[in-house]
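Q: Pasted the sequence and its predicted model underneath.
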Amino acid sequence: MQALDDVTVVSLESGISAPLCTRLLGDFGAEVIKVERPGVGDVNRHWDSVVYGDSSAHAWVDRNKLSVELNLKSDEGKEIFHDLAEEADVVVQNYSPGVVERLDVGYEDVKEINDDVIYLNVSGYGRDGPYSDRKAYDMVMQGETGLILMNGSPDAPAKIPLSICDINAGMYGAMSTLLALFHRERTGDGQEIDVTMFGGMLSWLGYFPHKYWHNDETPDRVGMRHHLLTPYGPHETADDQYINFAILSEPHWEALCTEVLERPELATDERFDANEKRVENRDVLEPEIESIIAEKSRDYWAERFAEAGIPWGDVNQLDEVLDYPQTEHLDLVKELETEDGPVPYVENPIDFEHLEYQQEPMPDLGEHTDAVLESLGYSDDEIEALHEDEVV
């Protein structure tokens, strides 16, 4: 059984945020109809060509979808979209500010023909307010929400390599859609939803706002260390590897000093006998810990951390984590069969007892246009005419 069987999603999507949202819905069984610009498609199709000529981004976010090429600037294209939206449970869009309203495919337009529709807007800043007309991309949003200046080493800020702001919006988008579907199941009411990258990332800032509100503290860049805890993070070993560990409590700290490092005097040093003190004196403590760890090999320290019951782990390259024993045990890497060959992918990580996932390969541009039009009742002659007129 798939959780979203019989749920239809029509998406006006581009990039990563909305496409990831709808892919998650597709994973759970929704029929996702991806509306794309004729002859061009989603911008994410063109970022590279590493997957048998398709892009890695397209392979990541566009599985479990039908692709329909549709010219929304034409009257016929609008009519076809309205036909699709009339039958949809959910409409998703993350076009540039104001575009769906200009094209007559916004919430108010869809609500006139489908009053219980759930209409999700994914945007950078929201559809009103002082920044509502700004386009937003992941790199821009990492800067806007403070991530870049708190990330990196003391001598240089850095962006987070993942499209974390897009991922945030995609996850909140999927969650909000599921909540709205649940609400409609109870009440019969559809609704419009706004998910913003800006608001989503602010909600992920965690304890940092509280450190500012209550202690007038903004985060310094600490590289591989932790802003709130120390010792914490990867430490280089004598054989040019890393051991990664986390001291989360006072028993952990005592075990580190006495059982792992064999330096009991550190545990009783008044400068280090509470986490806040250790953070205040990190300029003294962290170099000391680093020098001790650098004396022995990674395997030596791994054994000692494991025996002491302190959280520890490896610092893996991407190829290592994709081939990691736990990755294999959890069956997280699978393959989609395509006409070009197998496409490995990372499976949805949620393990349900009774629910199944849907896994179909990402669509070619316009692959399902004719089939979707046929399902709407268009004849072969009408479909041919739409092609000739470049509507589809």
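A: Cool, the structure landed.
Q: going forward, measure contacts between C-alpha atoms and count neighbours the same way
A: Fine.
Q: who touches the residue positioned nearest the centre of the chain in this structure?
A: Here the mean C-alpha position of the chain is nearest to the C-alpha of residue 167 (Cα atoms, centre = their mean), at a distance of 2.1 Å. Taking Cα atoms under 8 Å, 6 or more residues apart in numbering, we find residue 167 in contact with 16, 17, 20.
Q: If you rank those residues by neighbours, which is first?
A: Within the contacts of residue 167, most neighbours by other Cα atoms under 10 Å means residue 17, with 30 neighbours.
Q: Report the separation between that residue and residue 169.
A: Relative to residue 169, residue 17 is positioned 6 Å away (Cα to Cα, to the nearest Å).
Q: shared neighbours of these two, anything?
A: Counting by Cα under 8 Å, 6+ apart, the contacts common to residue 17 and residue 169 are residue 122.
Q: SS state for residue 381?
A: helix (DSSP: H, G, I helix; E, B strand; the rest coil).
Q: where do the helices sit along the stretch 1-150 of the chain?
A: 17-27, 56-61, 75-87, 99-102, 107-111, 138-144, 147-150 (DSSP state H, counting those that start in this stretch).
Q: one step back: identify, from the contacts of residue 167, the entry nearest to residue 183.
A: Taking Cα to Cα as the measure, residue 183 lies nearest residue 20 of these, at 22.4 Å.
Q: give the contact list for that closest one.
A: For residue 20, the contacting residues are 61, 62, 167, 170, 171, by Cα under 8 Å, 6+ apart.
Q: From residue 282, how far off is the closest residue to residue 250 other than its chain neighbours?
A: Spatially, and ignoring its direct neighbours in sequence, residue 250 is nearest to residue 274 (7.0 Å; Cα to Cα, 6 or more residues apart in numbering). Applying Cα to Cα, the value for residue 274 to residue 282 is 12 Å.
Q: element containing the nearest residue to residue 272 once chain neighbours are set aside, please.
A: Among residues not flanking residue 272 along the chain, residue 278 sits closest, at 4.6 Å (Cα to Cα, 6+ apart). Residue 278 is part of helix 275-280, with elements assigned from DSSP states H and E.
Q: Can you tell me which of the contacts of residue 20 is nearest residue 92?
A: residue 170 (10.9 Å).
Q: For residue 14, see how far away the closest one is.
A: Counting by Cα to Cα, the gap between residue 170 and residue 14 amounts to 12 Å.
Q: hold the first one in mind and look at this next one:
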Amino acid sequence: MSRPLSGIRVLDLTRVLSGPYCTMLMADMGAEIIKIEQPGNGDDSRSFPPFERGISAYYANLNRNKKSVALDLKDEQAKKVLRDLIKVSDVIVENFKPGTMDKLGFSYDEVKAINPQIVYASISGFGQTGPYKKLPGYDVIAQAMSGMMSVTGWPDSAPTRTGTAIGDILAGLNCCIGILAALQGRVSHRHGDRIDVALVDCSVSAMETINEIYMVENRMPQRIGNRYEFIYPYDSFQASDGWVVIAVGNDALWKRFCEVTGHDDWFAIEKYKLNKDRVQAHEELQKLVTAWTREHKVKEIISLLQSNSVPCAPINTVADVVEDEHIAKAREMICEIDHPVDGKMKITGCPIKFTESAQFNYSKAPTLGKDTKDVLANLLKMSSDQIDHFE
């Protein structure tokens, strides 16, 4: 069986995280990814920790299943090679500062003139249009400007960045979705498209109902810790030996939760029966539930609630996740692949699973320029003398 994107060729001019995450997903799904890197240093993330046997695991995880072609795009012969690659590719993805591709001679109009079928995707901090378009954009800037940091943390804490680079990841996801939509659209309208994805836009979109609180109620959303604004109990609670989350998502679950914890008296209290009222009474309910959880160990709470279909979970460490029999093993979210130079290494697997397509078979990330000669010789049919220029 082939994989869903088999036969799709992508020119990947991205680096660090947002773009490489997008093309990593496409590579996992079977697309041929030709990563264009600057000779000498390559993708900036090749120098990012952690390192395993001299290779950046940051780079190796995000760039598995890809080919590396080293081209200096300020060199005219390298530009000609890229133009020839554009002719035989389906997608080009870049995450330079807006205007950079234009200066290099690869604006959307110039690329479309070479290949009208091309899907041209750009990821940037603030997008290709608007008064902020020339400002540099990083994940933390997206989290700050989208309002995300203003609602992350505790009431008495400073605005807080999420533990992962969620702005970059959201941009990578949305770019991938846009590319897939454009490829499908190409089937009917017979031409490519331009995709413009901004880190800030993606983070604003992810704020969803939090934005509505302000726009509908004219109330400024605040930092509320692990509590959810719209449901309660839906929070983290301290056990005798750690922490758990409990997610009582509706009134029927509240009744069941009260029964299995031996607190029918809570259910009998009128102001706790409906979710909208529990949300209003969240402070006193937090104290009541915590008084119960503190009497039990994490495993005891999880066992009791899960066996009675009350949503809950331990707050795992990364070590817990890497060893988890469901997440790491059954769902194959922690996988072992060949190390780029020697031996094996572990990576985070692809979260998208297919039933009727080939299973994932991850190949190692390329060393810098590893595939330059092969791509130039076999895809572009260049002579040895021509290839020598790039070595």
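A: Received the coordinates, thanks. These numbers come from a predicted model, not from an experiment.
Q: Now the TM-score, please.
A: For this chain pair, the superposition-based TM-score is 0.94 by TM-score structural alignment, normalised by the length of structure 2; 385 aligned residues with a Cα RMSD of 1.7 Å.
Q: on that earlier part again, counting neighbours, go ahead and name the busier of residue 170 and residue 14 of structure 1.
A: Just comparing residue 170 of structure 1 and residue 14: by other Cα under 10 Å the higher neighbour count belongs to residue 170, 26 against 21.
Q: before we move on, the earlier item: can you list the contacts of residue 20 of structure 1 in TSV and add distance to residue 84 of structure 1?
A: Output for the contacts of residue 20 of structure 1, formatted as TSV (distance: Cα to Cα, whole Å):
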residue	distance to residue 84 of structure 1
61	22
62	19
167	27
170	22
171	24
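Q: Show me which pair in those residues is furthest apart.
A: 62 and 171 (14.8 Å).
Q: and those two? which has more neighbours close in?
A: residue 62 (28 against 20).
Q: tell me the contacts of that one?
A: 19, 20, 23, 361, 362, 363 are the contacts of residue 62 of structure 1 under Cα under 8 Å, 6+ apart.
Q: let's see it at 6 Å
A: Residues counted as contacts of residue 62 of structure 1 (Cα atoms under 6 Å, 6 or more residues apart in numbering) are 23, 362.
Q: how close does it get to residue 108 of structure 1?
A: Distance check for residue 62 of structure 1 against residue 108 of structure 1: by Cα to Cα, it reads 27 Å.
Q: ok, now residue 140 of structure 1?
A: For residue 140 of structure 1 relative to residue 108 of structure 1 (Cα to Cα), the value is 30 Å.
Q: just residue 206 of structure 1 next, same as before
A: Going from residue 206 of structure 1 to residue 108 of structure 1 by Cα to Cα gives 36 Å.
Q: what does residue 313 of structure 1 give?
A: Note on residue 313 of structure 1: its distance to residue 108 of structure 1, by Cα to Cα, is 52 Å.
Q: And for residue 51 of structure 1?
A: Distance of residue 51 of structure 1 to residue 108 of structure 1, computed by Cα to Cα: 39 Å.
Q: now residue 134 of structure 1
A: In terms of Cα to Cα, residue 134 of structure 1 sits 22 Å off from residue 108 of structure 1.
Q: Can you name the residues that contact the nearest residue to residue 36 of structure 1 once chain neighbours are set aside?
A: Nearest residue to residue 36 of structure 1 in three dimensions, chain neighbours excluded: residue 69, at 4.8 Å (Cα to Cα, 6+ apart). By Cα under 6 Å, 6+ apart, residue 69 of structure 1 lies in contact with 35, 36, 37, 38, 366, 392.
Q: wait, the first one sits on residue 66?
A: No. With the criterion set as Cα atoms under 6 Å, residue 35 of structure 1 and residue 66 do not qualify as a contacting pair; they are 8.5 Å apart.
Q: Read off where the longest helix along structure 2 ends up in structure 1.
A: Criterion DSSP state H: the longest helix present in structure 2 is helix 166-189. With TM-score structural alignment applied, helix 166-189 of structure 2 matches the range 164-187 in structure 1.
Q: got it, and stretch 343-354 of structure 2?
A: The aligned range for stretch 343-354 of structure 2 in structure 1 is 341-352, by TM-score structural alignment.
Q: what's the matching stretch in contact with?
A: Outside of stretch 341-352 of structure 1, the residues within contact range by Cα under 6 Å, 6+ apart are 332, 333, 334, 335, 336.
Q: for residue 334 of structure 1, helix, strand, or coil?
A: Look at residue 334 of structure 1: counting by three-state DSSP, its state is strand.
Q: What's the separation between it and residue 327 of structure 1?
A: Using Cα to Cα, we find residue 334 of structure 1 at a distance of 11 Å from residue 327 of structure 1.
Q: wait, residue 4 of structure 1 sits on residue 27?
A: No. At 8.9 Å, residue 4 of structure 1 and residue 27 do not qualify as touching, with contact defined as Cα under 6 Å.
Q: who's more crowded, these two?
A: residue 27 (23 against 19).
Q: Pull the contacting residues for the more buried one.
A: Counting by Cα under 6 Å, 6+ apart, the residues that residue 27 of structure 1 touches are 357, 358.
Q: In contact with the residue lying closest to residue 240 of structure 2 once chain neighbours are set aside: list those residues for me.
A: Nearest in space to residue 240 of structure 2, with sequence neighbours left out and distances taken as Cα to Cα, 6+ apart, is residue 294 at 4.7 Å. By Cα under 6 Å, 6+ apart, the contact list for residue 294 of structure 2 reads 238, 239, 240.
Q: quick one: what's aligned to the second one in structure 1?
A: Same thing as residue 239 of structure 2. Under the alignment (TM-score structural alignment), residue 239 of structure 2 maps onto residue 237 of structure 1.
Q: Settle this for me: its match is touching residue 297, isn't it.
A: Yes. Shown here, residue 237 of structure 1 and residue 297 form a contact pair, counting by Cα under 6 Å, at 5.3 Å.
Q: Out of these two, name the residue with the larger neighbour count.
A: Using other Cα under 10 Å as the criterion, residue 237 of structure 1 and residue 297 rank with residue 237 on top: 21 against 17.
Q: Going along the chain, name the helices of the stretch 201-350 of structure 1.
A: Using DSSP H, counting those that start in this stretch, helices in the stretch 201-350 of structure 1 cover 208-215, 250-255, 264-268, 275-280, 282-293, 298-308, 318-322, 325-329.
Q: what's the burial count for residue 165 of structure 2?
A: Taking other Cα under 10 Å as the criterion, the count of residues near residue 165 of structure 2 is 16.
Q: From residue 303 of structure 2, how far out is it?
A: 33 Å.
Q: and if you look at residue 17 of structure 2?
A: Applying Cα to Cα to residue 17 of structure 2 and residue 303 of structure 2 gives a distance of 38 Å.
Q: cool, and residue 206 of structure 2?
A: Taken as Cα to Cα, the span from residue 206 of structure 2 to residue 303 of structure 2 is 33 Å.
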